[in-house]
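Undergrad: Give me coordinates for this.
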Amino acid sequence: MKQAKKFASFLLALVMVFAMATTAFAAGTNSITVNDAQKGETYKLYKMLDLSVNEANTAYSYTVNSDWDDFFTNGAGKDYVDIDIQGYVTWKESKKDAVSMEAFGKAAAAAVSGKTVVATETPTADGSFTFLNLDAGYYLITSTNGNLAIVDTTPTNPAATVNEKNVDHTLDKKVQEDSQAEAEGNGWGKSNSAQIGDTVNFQTTITLKKGAKNVVMHDKMGNGLTFSGANSVKIADLNSNTTAYLTEETDYTVVTTGLTDGCDFEIRFTQTYLDSLTTDTTLTVTYSAVLNENADITAGEKNDAKLTWGEKSETEWSETVTKTYQFDVLKYAANDTEKNPLAGATFQLKDASGNVVKLIKVSNTEYRVANGDEPGAVDSFTTVDSGKIVIKGVDLDKYTLVETAAPAGYNQLKDPVDVTVLDTNALTVEVPNATGTELPSTGGMGTTIFYVVGAILVIGAAVLLITKKRMSNRR
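TA: Below is the predicted model of the structure:
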């Protein structure tokens, strides 16, 4: 029996949802130290039960603190304690298990509104702090960081110690890459490449600890990314045997308006869902964005995510980068050793699937890939003699250039020109154009030969006439 009681006490010390500590000895001389407290979180102390101890510290009794009468007589507390006719409190043996104590802690935390706060601490650094000058009693400590701590119920301990058990949650963000060679594994990595107008898929893995409070995922996108909206958000619970998805509104909400922290959207988990967690839970949050016309060719587009909880606790930002690229087209005459730009050649740009890539004309020498059905998009571009043509917003992929019209006096290319985009943005695709073979012209050797042949024929006719005449005279 004695061992069973010790084991029950051990369970209480490990799994209590909120820190409770019991102190004894003279009034106002007791203390409770909280170890591993977290910077910026607020810890509040409530006295739930009063404690009376004899001078020899060999006998003690609990009574309900007046603030908590209703909780223990009509509220959730009545299911955990027995109160005799004299008002003395004993804990029900059937409610000393870990699950029951966890439920009691949550119920107590939900009932603190209007209760007297004995003391409040908000640490300025991670570490320990101590509530001092306390009367003997049974105390509840709440934390804005979460609702896991331990309990100390030894009445003869005037300097109780509790340990903050609200372990930090974690977050890791990745982006989907089509090329397995560039991804860290399973097609997901920290960077990818895309063409303007492409949909980019993101995956954020969150680990929520039991006892979580006020958990929010924040997502901040660069100007070159447009969030696809709440409908693109899916949250899978990886702890279940078969993939289960959280339900919007019931388990979380997606917020896109009224945000003041520079984020594009937030995912706010409901407290009802967080309270339902009985173990550490890993979630995979997937969503998408479109790479738009503002995409930065040089630096790429960043997408950052972080997790906040409690009042001031948060993870570091987890970042991905989506890159897009450019290349130049130099059209010149094949016999021009200086390769001066040649005007008047019209090309279509086609992707690896043979689809024509729509373009927006930025200037005579610059085009970029159109964002979907963007107004003003064209199917082709035409070279000019003032410089190379730069094409911006392409993927790190293979393309072809198809010449649909050659400059006047030049032969149109029969075959497409292959383009393999480089991640240096320094690719120049050189396209020489040859002129046709020069044909004979009037007044040249081409007519002289007709004159010569004509003269020979005339002379031949004259010789024939003279010969015939001489033969006639001899007769």
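Undergrad: C-alpha only now, for contacts and for neighbours.
TA: Fine.
Undergrad: show me where the stretch 151-300 of the chain has helices.
TA: Secondary structure of the stretch 151-300 of the chain, counting by DSSP state H, counting those that start in this stretch: helices at 271-275.
Undergrad: quick one, strands of it?
TA: With DSSP state E, counting those that start in this stretch, the ranges of strands along the stretch 151-300 of the chain come out as 151-152, 159-163, 170-176, 188-189, 191-193, 199-208, 216-221, 225-227, 234-237, 244-245, 252-255, 265-269, 281-291.
Undergrad: among the ones you listed, which is the most enclosed?
TA: strand 151-152 (a mean of 26; mean count of other Cα atoms under 10 Å).
Undergrad: I would like the residues contacting it, please.
TA: The contact list for strand 151-152 (Cα atoms under 8 Å, 6 or more residues apart in numbering) reads 12-16, 18-22, 160-162.
Undergrad: Among those, which ones are in strands?
TA: 19-22, 160-162 (DSSP state E).
Undergrad: this one as well, want them side by side:
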Amino acid sequence: MKGLEEMKQTMKRLAASALAAVMTLGLSATAFAAGNGGDRTLTVTGDTLDNKNVYAVQMFDARVTGTKDDYTFDSYVLADEDWLTFFTTETRSGGVGLTDQNGDSKVDGEDARLYVESLRGQTLADFAHLAQKWVRSHSSNFAVLTATASNDKAIFTELKAGYYLVYPEGGSTGTSNRNTDAMLVNVPRDSDAEWHIKSTFPTVDKKVDTGSGNADNGSAQVGDIVTFTLTSKVPDMTDYATFYFAFKDTLSNGLVIVDSNGATVQDGNSITIDNLTVTIGGKTVATGYTVSLNSNVLKIEFTDLKTATLAEGSITTDAEIVVTYKAMITEDAVVGTPATNTVEVEYSNDPSTSGHGTSTPDETDVYTYEIDVNKWATDAGGMTGNLAGAKFVLSTNATLTNGESDTSVIKLVGSGNNYRVAKPGEGGAVTFFTTTATSDITISGLGEGTYYLHEIEAPTGYNQLKAPIQIVITMTNTPNPGDATITVNGEPATGDDGTVVDVENKKGIELPETGSIGTIGLTVAGVAIVLFGIFAPHKKKKAQ
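TA: Presented below is the predicted three-dimensional model:
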């Protein structure tokens, strides 16, 4: 009889185990959908959580009594037998190393509950961190729910009441956030739970210096060379044996990377760019990474940032990683289409796999502008007409010492009514343009700054301008990024887009002059004094 009773007990245990297995399988089947069969919602927020995955695993099932609005958590039961394995596994193997907590000479789910109930403060945070490491490396054994954050918020729905381990994808950083990647959360039965996770993830900040210091955007002339700076931080790599980290910088067609001589850098893998610099924690780093350029995508890649930082010594989490390089503005950076540069960082996001995450991209824009020169005369259609035959140069100086050959003259390429600023050494560049009778002359590729339009030859029968026209382009970024104002001799430029420079010529013939108006005025005054000296005595004598 005793043997028969033992057999019955054994059969009961096997049946219970089979039932537990069926429940676990059923849990897994529903967990990867919306939830695990309940009616509660868990909302997780985070400052840099956007587009990141957040995971939730039920550790304990909560037994609740009472009504939906007036309830009590009576007890907790382990939700999965695999959690008991975590609790009983030795600490050297990544487990808790749990021993009997209630004196019944065995270790079971009740001991696990008593152990967790005794934890507070940092010991609880350390336990949560240890639990998420275990789940990451044994994820196939658990019903892991996944929610992708949008607007820094991840939402889990249809959850049963219970005690949940919640953690984001790996790769978080920040010395003040250590061991806060994982949370242990009670999900009530009658109200939604919302928790803020303290993780921060790798970010990247991009700036451009067009001559006035680093900024989010700027203005430059075609052919100008600008400096780009990429800044990120060393992540917390404690749980990783190796850590992948790379800057991926995509340049628009309006930019080409150049070396210290201004020469265009050619595509290739494992290339050297002599003016590209990398610093970590303020220290220049020359090894541990590779540089590649392919189809306008620049990549600075650390296959193991952890080893690279250890090699430099005394570099800690949150130390800045800074990359600088130079690029030239090309003719493709036209008005309305700035030279755009977008960067993101790619990084290891799971210590137990080779998975990678990506940061939110950051972008800089370099804008160019254009002017439309409207040469007109009253007898040539007025301001709505165009006077042909006027020859102009555009310069950055109010005075031309050597005429159109002056070093301040801006070289242009183009013909007819359309010109743009030439790149250094570009073939076919000219130093002047001549107005036509068909349209305004458009000059594109100009950056923010002060320019002078000099008329060096007037149309036949018209008077040449005596002074240059000052044109000032001011980048305002108002109301839209890249917006600018243009003034002509201190007055707003005309036209629908505020880009038209009106230049009037008047008919007539004037003999060449020397000196200035001031000199002529003094000369006339001098002659008047001499004449007064001659005639004044005669008048006096006649009076006598």
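Undergrad: Kindly provide the TM-score of these chains.
TA: Once superposed, the chains reach a TM-score of 0.56 (TM-score structural alignment, normalised by the length of the first structure), with 314 aligned residues with a Cα RMSD of 4.3 Å.
Undergrad: can you list the strands of the stretch 151-300 of the first structure in TSV and add distance to residue 456 of the first structure?
TA: Listed next are the strands of the stretch 151-300 of the first structure as TSV, based on distance: least, Cα to Cα, whole Å:
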stretch	distance to residue 456 of the first structure
strand 151-152	128
strand 159-163	122
strand 170-176	83
strand 188-189	85
strand 191-193	75
strand 199-208	79
strand 216-221	87
strand 225-227	82
strand 234-237	94
strand 244-245	99
strand 252-255	98
strand 265-269	94
strand 281-291	78
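Undergrad: Tell me which of the ones you listed lies nearest to residue 351 of the first structure.
TA: strand 191-193 (14.5 Å; Cα to Cα).
Undergrad: Output the residue interval of the second structure matched by that closest one.
TA: Per TM-score structural alignment, the counterpart of strand 191-193 of the first structure in the second structure is residues 217-219.
Undergrad: Return the residues in contact with residue 461 of the second structure.
TA: 507-509.
Undergrad: which one among the contacts of strand 151-152 of the first structure gets closest to residue 222 of the first structure?
TA: residue 18 (40.6 Å).
Undergrad: what's the closest of the strands of the stretch 151-300 of the first structure to residue 31 of the first structure?
TA: Closest to residue 31 of the first structure of these is strand 159-163 (Cα to Cα; 4.8 Å).
Undergrad: now the angle from the closest one to strand 19-23?
TA: 170 degrees (axes from the mean of the first three to the mean of the last three Cα atoms, to 10 degrees).
Undergrad: Centre of the chain to strand 159-163 of the first structure, how far?
TA: When C-alpha coordinates are averaged (Cα atoms, centre = their mean, to the nearest Å), strand 159-163 of the first structure and its chain have centres 40 Å apart.
Undergrad: what comes into contact with that strand?
TA: Against strand 159-163 of the first structure from outside (Cα under 8 Å, 6+ apart): 19-23, 30-37, 149-152.
Undergrad: hmm, 7 Å instead?
TA: 19, 21-23, 30-36, 149-152 (Cα atoms under 7 Å, 6 or more residues apart in numbering).
Undergrad: Tell me if I'm right that residue 323 of the second structure and residue 275 touch.
TA: No. Using Cα atoms under 7 Å, residue 323 of the second structure is not in contact with residue 275; the gap is 10.4 Å.
Undergrad: Stretch 360-374 of the second structure aligns to what range in the first structure?
TA: The aligned range for stretch 360-374 of the second structure is 316-330, by TM-score structural alignment.
Undergrad: Buried residues, that stretch. List them.
TA: 317-330 (16 or more other Cα atoms under 10 Å).
Undergrad: Counting only strands, which of these make the cut?
TA: 318-323, 325-330.
Undergrad: Among these, which pair sits farthest apart?
TA: Among these, 318 and 330 lie farthest apart (Cα to Cα), at 40.6 Å.
Undergrad: Quick one: the helices in the second structure, in order.
TA: 2-31, 81-88, 109-117, 121-137, 305-312, 517-543 (DSSP state H).
Undergrad: so which of those helices comes closest to residue 75 of the second structure?
TA: Closest among those, using Cα to Cα: helix 109-117, at 9.0 Å.
Undergrad: Cool, thanks, talk later.
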